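**Student:** one predicted model, sequence on top.
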Amino acid sequence: MFAGVMMLNSKQAVSSEYGKALCQNLSRQPDEDIVELDFEHAYIVQAKVGALTSYDGLSKHEPHAASLLSGEPLGPAGNIDGDHKLIDKELAEGSYPALRECRGAFCGASYSEAAGEPVLHLFSDKLGVRPIYYWCDEEMVVFSTALRVLEALPFVPKVRDDVGVAESIAFGYPLAERTQYVGINVLREAEIVSFSSDGISRACYWRWDQVPTQEISDKDALEKAYKLFADAINIRRRGDREVGAFLSGGMDSRAIVAMLHASGADIQAINFSPDRSQDQALARAYAEQIGVSFFAAPRNHSSKDGFRMALTRFVRDCIDRGEIKAERPNGLWSGDGGSVGLGNVHLDDKLLSLLRGGERGSAIKHLFQICQIGFPYRLLQPNDRKIVADLLRTGVENELDRLECADPGQAMFLFLMVNDQRKHLYDVYEDLDLHRLEYQLPFFDSNLLEFICGLPVDYRNNHRFYTDWFSVFPESTRLVPWQTYPGHVECPLPIPENLSYQWGRPKPQKLTTKIASRISSGIEALRLALDPAGLGPVPRSRLLALAGIQLLCIKDYSYAVKAAERYRLG
């Protein structure tokens, strides 16, 4: 984790108050060991988690320069220190062949005061999996690997961006480089943003829309993808004998565990799902099939913080109790990225047909239906409803226009990769100071993704390629059924009966639970309505009406209350 401030005017020094605020807000751990770098025109702070590597992420090879790195580039040098040096050299020269060879998830900041002129480069990995947020005005630039740091700094203005908030409500994240604040941006995929007294410049060292379609047989494609995936596993494993890996009832985590098992690793498989669910039962059956340790925690209650934070708390507790036996227990293997990257989970054949027929408006509407993207329009006045609907559609159109793909179906796939998947783990990195967990992410390996992007999008759709890909894995991978997405290629093996399905209809809540939830939501709506803080386009009269409906348990509008809360926090 790191954060910093740089003055854009070479005649200005950094205020001691700025440095103090950075130190106070980088980490919420009271005993955090924070490295402070105090330059004439910049102040940079860093805290090391150390979950994936012992490398300290700091290169300070000159008196008036420093470079920070988070994550693992997995580049041409073959070691993280060497890759860091190569990246620094390329940033200074403005040519990026080594960066284009990096296949890992990483981000960084490089600062120098050569000839007394402050220069700062911020850079992201090819997909932008690890975030860097930044804000600047005419005097300074402020940056951090966690948005909460910028939120806490008194000298960074927090002005709600209604577009970013609306997109967060609908998609779960703002599109493009936006956040929920005006002027606070996040780096895009493969982006380098440079700051100096001359202004701001941006460079993109890799373009996913320029990956050519390959002429390759299906058989050869399956075998090459398998080899690339094996390589993605091995380069991240670094010879670890004992590893911890998430194992669900689906294909992504099974593919990872199968590959780790084939490579001779001693695996502790971890499952976090409800009792009597396909997710838990099929994971357990597969672990027993290949003879690996299986550790399950029933997830039979909802968490107000959501699945991800409940998961990290569970894993953190297990590590603290010594229950996870691994050489790097804080660096767990995770299947994030597989279903969208290899399975095209948010696309279908109808969507491709609409796009290729030039019916982009209908295609976007269909995408919203597939992904269950919605907005509680009843929160707003009629005129504002149309404005928000237009903003959401235009946001997708602008992203599609940015992608220069011959096949509009491939453009929609890349839209999801550089938005949904790019921001998929931002919540994990946001709270890195608290849970200290990192994920090994072989499905985000850029060598693997580059090859997959070169295959016809139709073959990848609906898990067609993915299901065929399982045929080249060890036979044990296919002896136990796996959970599949609705409408995608079904598992050829019968699923045991009386198991809950992840995408099935949820069990009805107990009456007492339902009443308590609605009353709590009603109280929250009332609090928001009476709060003097601005709520953007949400009228207070609507919130008062929602509060009455919730408190009387007439109908459940808790989703609308949560949306209103986003506007207040934005």
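**Tutor:** On my side now, so go ahead.

**Student:** contacts and neighbour counts: CA atoms only from here.
**Tutor:** Will do.

**Student:** what's around Gly306, how many residues?
**Tutor:** When neighbours are counted by other CA atoms under 10 Å, Gly306 registers 9.

**Student:** check the gap between it and Val428 for me.
**Tutor:** Between Gly306 and Val428 the computed distance is 12 Å (CA to CA, to the nearest Å).

**Student:** and Met1, by the same measure?
**Tutor:** Where Val428 is concerned, Met1 sits at a distance of 12 Å (CA to CA).

**Student:** what's the answer for Glu93, then?
**Tutor:** 33 Å.

**Student:** A further structure is provided below for comparison with the first:
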Amino acid sequence: MSILAGVVTRYKGVQLIDALCESIKRTISRFPDDKVIEYRDSRALLTKIDIGAYNSPGFLVGKTGSVSMLAGEPLLNINNEENIHTRWSDLQILQRYWDEEKWDIGAATCGVFCAVHYEPAKGRISLITDRLGIRPLYYWIGEQYIVFATALRILEEIPIIPKCMDLRAVTEIASFGFPLSNRTPYWNIFVLKAAEIVQIDEKGVYKRQYWRWDQLQQLNLSESDLLTEAYTRFVKAVKRRLRTDKTTVAFLSGGLDSRCVVSILRDKNVTVHTFNFALPRTQDHVFAAEFAKKVKTIHTHVPINPGSCDVPGYAKTLSYAWSTSKYRNAYPPERPRLVWSGEGGSVAIGHVYLNREMCKLLQSGKDDLAIDMYLNKQYIGVPLKLFSPNIVHRIAMIPKQGIVEELNDIHCEDRCRGFHLFLMLNDQRRHLSNHFEGIDLHRTEFHLPFFDGHLLELILASPIDLFLEHRFYHKWLYCFPSAVTAVPWQTYPGHAKCPLPIPNNLAYQWGKESTHTQRRRNRSLVHETVSWLRADDFSHKIIRKERLWLATLLTWMGLRDYGYVMKKARIFYKYWKRCNGNYIL
């Protein structure tokens, strides 16, 4: 299954309202041909949509009467066994353990998933997510009802749920690109944290974590043994997701992450349709094409529009490119809606966003300076001149305050590893939220071997100094088939350089944008900003209208580029409008 949603009454005497149930069934999918599969009793409605990606069911009514629903793939790895369970058998095993309240079984999962476990006899519902919380599961707890869904858009459309903007969370979205912790843009809607179980019954609400990444015992492997073991676990991560497939689909960029994935697939003699989405004559475009030729994939390059104000998600772009591919029928995959992605590699293995100076500060107890360095280097924050004087001082504190609170909840002996965990449990946990939000439309699930639980147990228990600036990653490449290092790859600024010569005529992904492209990108953004600046419901209590008008005018005239200001202001307006001006700070 790909989408889950439902409602459960909190108490026996509470009536399950038909209108509420219908609103859930109506909003769970926007795809016209989807059929809603449901379970209903006097206290609960559980619904699901299955796009058919896994060719295996994710819904089970057990012998005890309990009901379990699954989105994604748990990929149980019990006692490091070689035998790979099916998705269906995983669900059967998990349900049996959950019925017996053996919640620690989650520690044996390697995949990206979320689940709902409903026990009618106990009047209890349990919401569960994977060890990193990559697969989001949102919930609202009212006085009489609990409503949950794997897409926030579903809860946004439920009339019974009051909408009030959490200004702290929205400021975090404008600053980081996502809210921290379990926050969402709405003060009364939450998302599960990593490895979290939220249980609700008549007695109350209970939260627990079946796994803690900060409790791993540090390993003392030699670097050589660590490289070998990391490669072995990565190959297993690919194999357990591949199952018996002989043909498949994958993203392929000019970087390392997707290249590593594709190299293992080709080494296993799998026919791979690869897709690259990049501007022509860039490193991303050319290096991907060269590697595809080297390992003999069926490769397609899809040019992207350099002036687009709102580039669509790659899953949506891929969905169209794949559906119209002339090679699809000639070389059909067994599971055409499953696509391999290198998501997670740059942070999990490459430790991007960290550097030696930051780690030195963290390891010497100077967290405050390290956080400031991180915020400055990543340009995290909001333009404070944009905000009303009544709230600007509180707004200014939000990004740093959020990091401090998260770090205080991570108990690593090495503070730099703790900061890396902060990135994994926030940046990476939220990285695919938009992908899952639109899965009813783009109809694509991802294989994510870099988020494999067994692999991450090794990486996150190893000394962090080995991994900084992609240095471990570059040594790791030589464990892979030789084609991986035979073609140049693009690298991150300030990280280990590619040892192969890079042609000078290729544009760099992190290079400076041309003035022409910049103006083209800002044009539609200016028009959009002007339209809501003129609107009656403009959020004047939060945003200083005259400052935003000035930034918009200067951008339109080409005197300054305040596109970033307009984008951040747009986020606040979006949720202000959805909440009819109701907010809490």
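**Tutor:** Thanks, I have it. A quick note: this is a predicted structure, and the numbers were derived from the prediction, not measured.

**Student:** shouldn't Ala174 of the second structure be within a helix?
**Tutor:** Yes. According to DSSP: H, G, I helix; E, B strand; the rest coil, Ala174 of the second structure belongs to a helix.

**Student:** what does it correspond to in the first structure?
**Tutor:** In the first structure, Ala174 of the second structure lines up with Ile169, judged by TM-score structural alignment.

**Student:** was I right about that match contacting Glu565?
**Tutor:** No. In terms of CA atoms under 8 Å, Ile169 of the first structure does not count as a neighbour of Glu565; the distance is 10.0 Å.

**Student:** neighbour count winner among these two?
**Tutor:** Just comparing Ile169 of the first structure and Glu565: by other CA under 10 Å the higher neighbour count belongs to Ile169, 22 against 17.

**Student:** distance check, the more buried one against Val538 of the first structure.
**Tutor:** When distances are taken as CA to CA, Ile169 of the first structure and Val538 of the first structure turn out to be 13 Å apart.

**Student:** what do you get for Gly128 of the first structure?
**Tutor:** Taking CA to CA as the measure, Gly128 of the first structure falls 32 Å from Val538 of the first structure.

**Student:** again with Leu58 of the first structure
**Tutor:** Summarising the geometry, the distance separating Leu58 of the first structure from Val538 of the first structure, computed by CA to CA, is 45 Å.

**Student:** and for Arg313 of the first structure?
**Tutor:** Using CA to CA, one obtains 34 Å as the distance from Arg313 of the first structure to Val538 of the first structure.

**Student:** of those two, who's got more company?
**Tutor:** For Arg313 of the first structure against Val538, the residue with the higher neighbour count under other CA under 10 Å is Val538, and the figures read 21 against 14.

**Student:** residues contacting the counterpart of that one in the second structure?
**Tutor:** Using TM-score structural alignment, the partner of Val538 of the first structure in the second structure is Ile543. Under the criterion of CA atoms under 8 Å, 6 or more residues apart in numbering, the neighbours of Ile543 of the second structure are Leu386, Phe387, Ser388, Ala569.

**Student:** could you list the residues in contact with stretch 199-214 of the first structure?
**Tutor:** Where contact means CA under 8 Å, 6+ apart, the residues beyond stretch 199-214 of the first structure that reach it are 96, 99-100, 126, 189-195, 403-405, 411, 414, 450, 453-456.

**Student:** which of these count as buried?
**Tutor:** If you count burial by 16 or more other CA atoms under 10 Å, the buried members of the contacts of stretch 199-214 of the first structure come out as 96, 99-100, 126, 189-195, 403, 405, 411, 414, 453-456.

**Student:** quick revisit: the contacts of Ile543 of the second structure in helices, which ones?
**Tutor:** Those of these mapping onto helices are Ala569, per DSSP state H.

**Student:** between the contacts of Ile543 of the second structure, which sits nearest Leu279 of the second structure?
**Tutor:** Top of the list for closeness to Leu279 of the second structure, among the contacts of Ile543 of the second structure and by CA to CA, is Ala569 at 28.0 Å.

**Student:** quick one, what contacts the aligned residue in the first structure for the closest one?
**Tutor:** Ala569 of the second structure maps onto Ala564 of the first structure when the alignment is built from TM-score structural alignment. Listed by CA under 8 Å, 6+ apart, the contact set of Ala564 of the first structure reads Leu379, Leu528, Leu535, Val538.

**Student:** how about 10 Å then?
**Tutor:** Contacts for Ala564 of the first structure (CA atoms under 10 Å, 6 or more residues apart in numbering) come out as 165, 169, 376, 379-380, 524-525, 528-529, 535-540, 543, 558, 570.

**Student:** of those, buried ones?
**Tutor:** When neighbours are counted using 16+ other CA under 10 Å, the contacts of Ala564 of the first structure contain these buried positions: 165, 169, 376, 379-380, 524-525, 528-529, 535-536, 538, 540, 543, 558, 570.

**Student:** which one of these is nearest Asp420 of the first structure?
**Tutor:** When those are compared for distance to Asp420 of the first structure (CA to CA), Ile169 wins out at 13.4 Å.

**Student:** any idea how far Ala525 of the first structure is from that closest one?
**Tutor:** Look at Ile169 of the first structure and Ala525 of the first structure: by CA to CA, they are 16 Å apart.

**Student:** any shared contact partners between Ile169 and Val538 of the first structure?
**Tutor:** Shared contacts of Ile169 of the first structure and Val538 (CA under 10 Å, 6+ apart): Ala563, Ala564, Glu565, Tyr567.

**Student:** tabulate these (JSON lines), appending distance to Lys89 of the first structure.
**Tutor:** JSON lines is the format used below for those (distance: CA to CA, whole Å):
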{"residue": "Ala563", "distance to Lys89 of the first structure": "45"}
{"residue": "Ala564", "distance to Lys89 of the first structure": "47"}
{"residue": "Glu565", "distance to Lys89 of the first structure": "45"}
{"residue": "Tyr567", "distance to Lys89 of the first structure": "43"}
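
**Student:** in those residues, find the pair that's most separated.
**Tutor:** The most widely separated members of these, counting by CA to CA, are Ala563 and Tyr567 (6.9 Å).

**Student:** quick one: which of these two has more around it?
**Tutor:** Neighbours were counted for Ala563 of the first structure and for Tyr567 using other CA under 10 Å; Tyr567 has more, 23 against 19.

**Student:** how far does the helix or strand in which the more buried one is found sit from its chain's centre?
**Tutor:** If you go by DSSP states H and E, Tyr567 of the first structure is part of helix 558-569. For helix 558-569 of the first structure, the gap between its own C-alpha mean and the chain's C-alpha mean amounts to 22 Å (CA atoms, centre = their mean, to the nearest Å).
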